[in-house]
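K.L.:
sequence below, structure please.
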Amino acid sequence: MIYSHIVRGVRHSFADLRTLLACASPLRSGDELAGVAAASAQERAIAQMTLAELPLSAFVEEPLVPYESDAVTRLIFDTHHVTQSQAAFAPFASLTVGEFRDWLLSDNATGDQLSALAGALMPEMAAAVSKLMRAQDLIYVARKISVVTRFRTTVGLSGRLATRLQPNHPTDDPLGIAASMLDGLLLGSGDAVIGINPVSDNVSTVTTLLRLIDHVRVRYAIPTQNCVLAHITTQMQAMEQGAPLDLLFQSIAGTEGANTSFGINLPLLEDAHAMARELKRGGLDGETGAENIFYFETGQGSALSANAHHGVDQQTLEARAYAVARHFKPMLVNTVVGFIGPEYLYDGKQILRAGLEDHFCGKLLGLPMGCDICYTNHAEADGDDMDALLTMLGAAGVNYIMGVPGADDVMLGYQSTSFHDALYLRRLLGLRPAPEFERWLEGDDFHRLQHAGQPAALLPGGGRRG
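P.N.:
Next up is the predicted model:
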């Protein structure tokens, strides 16, 4: 279907819905690389005006990626067409994208109403309305929404900010990892998860690292959860061999082809999810096993890098990845916003905009959104850009951020946020850690950790007892 808008007597047309969305998207290098970006600022403004007049129902009628050939599209449409989702969406079906934006910004759109609507919204609708919003709009609406998840800690409560303690090491050395863990824990980091990116994606390494985190957790009674960010099939093998796995990790994307490039599909995620549920780890207040057990990572540009973008802009595809995440009720979702590089988000301005968009869209779709506020060293960005995004996301109610020693990941080779950045944001905005973790920080077990001595004391069988 052709979409058009008349400006000063001249009709401007867009060939189909995906072209309209791409042209309406704020400028980013990845869309230019894909050849889908607006040719000029004028075309972008006209596309946004056209999009503002489009009814939300148009997204139900025109898939951006063919239903017959894409599993993510089928998941999106099949979820939307269930009776409960249709009933929740019905009052909004006649609204235009512009009217939906106005409603989101109004006092009528309360946090409870937004939470009730989340499961009925298609990701493309969230992406579309974000393209019409200023930075302050994205912050203001996301701030209304609380998405709370639980494992051993409760993440996402209003007035709280959690962190992922990321103790990566360039050789997976347990002592080096223990040193980073000790540093982070003593600075109040780790209530969302202690998550390690392993250098070696093999069962032995994954099992060793999971046991290391679990040993420290049990020894010092730390309310947190572990995760080793290996491929999901490696984690499944580790579970089969008795590894103490808490959260399942996997990178996901917004098209079937991009997920295939990651070596995954929806049935595989279902199998891994069922296997992890059988471990019955986590849970609060006497529960046997936690429901929220996935940790997903996403990032704008992944479908383009896999040549599986179908001519759709990268921000819309990012929102489609959230449909995959939403299906599994994850504990944590992390947009690794500047990690893929300047080919997709060129500079600090584009990274900042993308981070706010991702957080807004994820929250609007009912996801527990965190953000790796980061950039690679060849991007036109610096620490000041990250400070701005960090502060804006704190104001927007982000569930958690990264805690990396010195903000410089020595294994992955990129710049993120530090343990001290989390302390800054908590103090600036009056935010507190997850409640269970906060109580631990005030108790005897934390004091034992303070007196543990050298990092070797954290290793199984090593060092002086606390």
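K.L.:
switch to C-alpha atoms for all contacts and neighbour counts from now on
P.N.:
OK.
K.L.:
next, count neighbours for residue 363.
P.N.:
28 (other CA atoms under 10 Å).
K.L.:
distance check, it against residue 279.
P.N.:
29 Å (CA to CA, to the nearest Å).
K.L.:
same check on residue 396?
P.N.:
35 Å.
K.L.:
tell me which of the two has more neighbours.
P.N.:
Shown here are residue 396 and residue 279; by other CA under 10 Å, residue 396 has more neighbours (22 against 16).
K.L.:
so the more buried one makes contact with residue 135?
P.N.:
No - between residue 396 and residue 135 there is no contact under CA atoms under 8 Å: 10.2 Å.
K.L.:
ok, now which ones touch the nearest residue to residue 451 once chain neighbours are set aside?
P.N.:
The spatially closest residue to residue 451, leaving aside those adjacent along the chain, is residue 466, at 5.7 Å (CA to CA, 6 or more residues apart in numbering). Applying CA atoms under 8 Å, 6 or more residues apart in numbering to residue 466 gives the contacts 448, 449, 451, 452, 453, 457.
K.L.:
so the second one belongs to a helix, correct?
P.N.:
The reference is to residue 449. Yes - counting by DSSP: H, G, I helix; E, B strand; the rest coil, residue 449 is located in a helix.
K.L.:
test my guess that it contacts residue 220.
P.N.:
Yes - under the criterion of CA under 8 Å, residue 449 makes contact with residue 220 at 6.7 Å.
K.L.:
which parts of the stretch 151-300 of the chain are helices?
P.N.:
Per DSSP state H, counting those that start in this stretch, the stretch 151-300 of the chain carries helices over the ranges 174-186, 203-219, 232-240, 256-261, 266-279.
K.L.:
format those as a markdown table; extra columns: distance to residue 161.
P.N.:
As requested, the helices of the stretch 151-300 of the chain are exported to a markdown table (distance: least, CA to CA, whole Å):
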| stretch | distance to residue 161 |
| --- | --- |
| helix 174-186 | 15 |
| helix 203-219 | 20 |
| helix 232-240 | 27 |
| helix 256-261 | 30 |
| helix 266-279 | 26 |
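K.L.:
right, and those helices - which one's nearest residue 123?
P.N.:
Counting by CA to CA, residue 123 lies closest to helix 256-261 out of these; the figure is 15.2 Å.
K.L.:
second input sequence below; structure requested for side-by-side comparison:
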Amino acid sequence: MILKTILSGKHYQFKSVKDVMAKANEEKSGDTLAGIAAHNMQERVAAKVVLSQLTLNDVYEHPAVDYDHDEVTRMIIDDLDPLVFRQIKGWTFEQLREWLLATTTTNDIIHYLSQGLTSEMIAGVCKLMTNLDLITAAKKIINEKTANTTIGRPGTFSSRLQPNHPTDNLRGIMASTMEGLSMGIGDAVIGLNPVNDTVSGVTAILNTFNEFVTRWQVPTQTCVLAHVTTQMQAIEDGAPAGLIFQSIAGSQKANTAFGIDQHLIAQANQLGKQALQNKGQNVMYFETGQGSELSSDANFGADQVTMEARCYGFARHFDPFIVNTVVGFIGPEYLYDAKQVTRAGLEDHFMGKLSGLAMGCDVCYTNHMKADQNDIENLALLLANAGCTYIMGVPQADDVMLNYQSTGFQETATIRELLNLHPIPEFETWMEKIGISQNGRLTSKAGDASIFMEKESM
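P.N.:
Sure thing, here's the model as predicted:
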């Protein structure tokens, strides 16, 4: 294993695989803050050259966190298909990149080969790709998952309706819900981040969602994004949830900071399969975001892209319905500006899809970041071209509870029209039934929430 190279007459020596991985990463303020980033572009290129010639086995033998001390590492390694890995372990990362981008490489063979890739391998090849490479490779991968409906089918572009309210007022929540649905938003999930993480509060919101969805026969899933233990108690008490949510991280220590571990999520997954009234067996909803491990001092010297890839290794163990990266939410300490957010969104989406996940993105930023709404629309359009499963639908693109900027209702509708994409089929049929869509296009009724104020459903 060679960890050195010469560029333009200058010698570059790296301390370890982890050091190469960190310095080969595109510039991220979080890596700089952690003191592990390349010092300049020349060193970054040198690290990429060294990484390109490492083998998959080199990285397999040097996980970001030690196997004996981290359950996420154990999950990633133990889930690996040994037969597939033996076929490819001698490949260099240069070879893996070229294979993924080859015009002859199809979805089926990518699915097969990905069973032999650890999360660190997925992160490694990501670091050798340009933004266009990430779009091209991700576009090939199709990951379909089924809860009440099936997400991820080719030609579809879905959205999570996020009707957050600063006081969890049910009337305010439902006003936003009705407006979003009237624009064709919410086919992935109607999911609310609650202010109050209580069983009674979660139950009240889920009951309200369920009454509305049942009355109007909306083909979707509902979820309240409280802590997983709160949701589990509400579901055990009879609350009508459609998915079970939890934020996750790429190391055991970081997950402990979230109040979770593998055993707890396995319990939640099993409860969902037993208690949720869905057609399919994909019952979990996970969220991630570059930098969370660094913020809890749980990255073990690894860069934030590698740790993010490990989130997807943790997630795929439970075969969730959906996963999304909240790409700009954590702030400029980890993603400084629009350029870094754009890169991170494309990286996360590619790594999630290569991990076998129905991958979405909360295309967002905080108000103290060097980004604006034009940047977010740019990234949303790039992701849609990359085959992104879903994005967020937030009233006016301004979350008044979490106090950050995301995508609104219009972005999803416009991207669908621009790229000839559609909602989940059952949801589109429902849109036509209530009169807000016809022949794949929104009608003049779209955006008029008063259609739901009628006493009787259609």
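K.L.:
flag every buried residue along stretch 32-39 of structure 2.
P.N.:
32, 34, 36, 37, 38 (16 or more other CA atoms under 10 Å).
K.L.:
one more: stretch 298-312 of structure 2?
P.N.:
For stretch 298-312 of structure 2, using 16+ other CA under 10 Å, the buried residues are 298-299, 301-312.
K.L.:
tell me the one among those nearest to residue 75 of structure 2.
P.N.:
Of all those, residue 75 of structure 2 sits closest to residue 310, with 9.8 Å by CA to CA.
K.L.:
check contacts around the equivalent of that closest one over in structure 1.
P.N.:
Mapped onto structure 1 by TM-score structural alignment, residue 310 of structure 2 lines up with residue 320. Taking CA under 8 Å, 6+ apart, we find residue 320 of structure 1 in contact with 72, 76, 123, 124, 253, 254, 255.
K.L.:
which element is the nearest residue to the last one once chain neighbours are set aside on?
P.N.:
The shortest distance from residue 255 of structure 1 to any non-neighbouring residue, by CA to CA, 6+ apart, is to residue 72 (5.6 Å). Element membership for residue 72 of structure 1, per DSSP states H and E: helix 71-80.
K.L.:
so how far is that helix off the chain centroid?
P.N.:
20 Å (CA atoms, centre = their mean, to the nearest Å).
K.L.:
what's the answer for stretch 32-46 of structure 1, then?
P.N.:
Worked out by CA atoms, centre = their mean, stretch 32-46 of structure 1 lies 26 Å from the chain centre.
K.L.:
same check, this time on stretch 79-86 of structure 1
P.N.:
24 Å.
K.L.:
next, the buried residues of it.
P.N.:
Neighbour-count burial for stretch 79-86 of structure 1 [16+ other CA under 10 Å]: 79, 80, 85, 86.
K.L.:
residues in contact with it: which ones?
P.N.:
119, 120, 121, 122.
K.L.:
try it again at 7 Å.
P.N.:
119, 120, 122 (CA atoms under 7 Å, 6 or more residues apart in numbering).
K.L.:
check stretch 41-56 of structure 1 too.
P.N.:
Here stretch 41-56 of structure 1 makes contact (CA under 7 Å, 6+ apart) with 4-5, 20, 23-24, 38, 93-98, 125, 132.
K.L.:
the residue nearest the centre of structure 1 and residue 138 of structure 1: what is the separation?
P.N.:
Residue closest to the average C-alpha location in structure 1 (CA atoms, centre = their mean): residue 334, at 2.4 Å. According to CA to CA, residue 334 of structure 1 stands 17 Å off from residue 138 of structure 1.
K.L.:
now residue 317 of structure 1
P.N.:
Distance of residue 317 of structure 1 to residue 138 of structure 1, given as CA to CA: 18 Å.
K.L.:
now swap in residue 242 of structure 1 and tell me
P.N.:
From residue 242 of structure 1 over to residue 138 of structure 1 (counting by CA to CA), the distance is 43 Å.
K.L.:
and these two? Which one has more around it.
P.N.:
residue 138 (26 against 11).
K.L.:
map residue 396 of structure 2 across to structure 1 for me.
P.N.:
In structure 1, residue 396 of structure 2 lands on residue 406 (TM-score structural alignment).
K.L.:
kindly report the same for residue 267 of structure 2.
P.N.:
With TM-score structural alignment as the criterion, residue 267 of structure 2 matches residue 271.
K.L.:
which SS class is residue 44 of structure 1?
P.N.:
Going by three-state DSSP: residue 44 of structure 1 is helix.
K.L.:
map residue 336 of structure 1 across to structure 2 for me.
P.N.:
In structure 2, residue 336 of structure 1 lands on residue 326 (TM-score structural alignment).
K.L.:
so its match sits right up against residue 290, yeah?
P.N.:
No - with contacts counted by CA atoms under 7 Å, residue 326 of structure 2 stays clear of residue 290, the gap being 8.2 Å.
K.L.:
the two: who's more crowded?
P.N.:
Neighbour count, other CA under 10 Å: between residue 326 of structure 2 and residue 290, residue 290 has more, with 33 against 22.
K.L.:
give me every residue that touches the more buried one.
P.N.:
Taking CA under 7 Å, 6+ apart, we find residue 290 of structure 2 in contact with 304, 305, 308, 327.
K.L.:
restricted to helices, list those.
P.N.:
304, 305, 308 (DSSP state H).
K.L.:
wait, doesn't the last one sit right on residue 251?
P.N.:
Spelled out, that is residue 308 of structure 2. No - with contacts counted by CA under 7 Å, residue 308 of structure 2 stays clear of residue 251, the gap being 9.6 Å.
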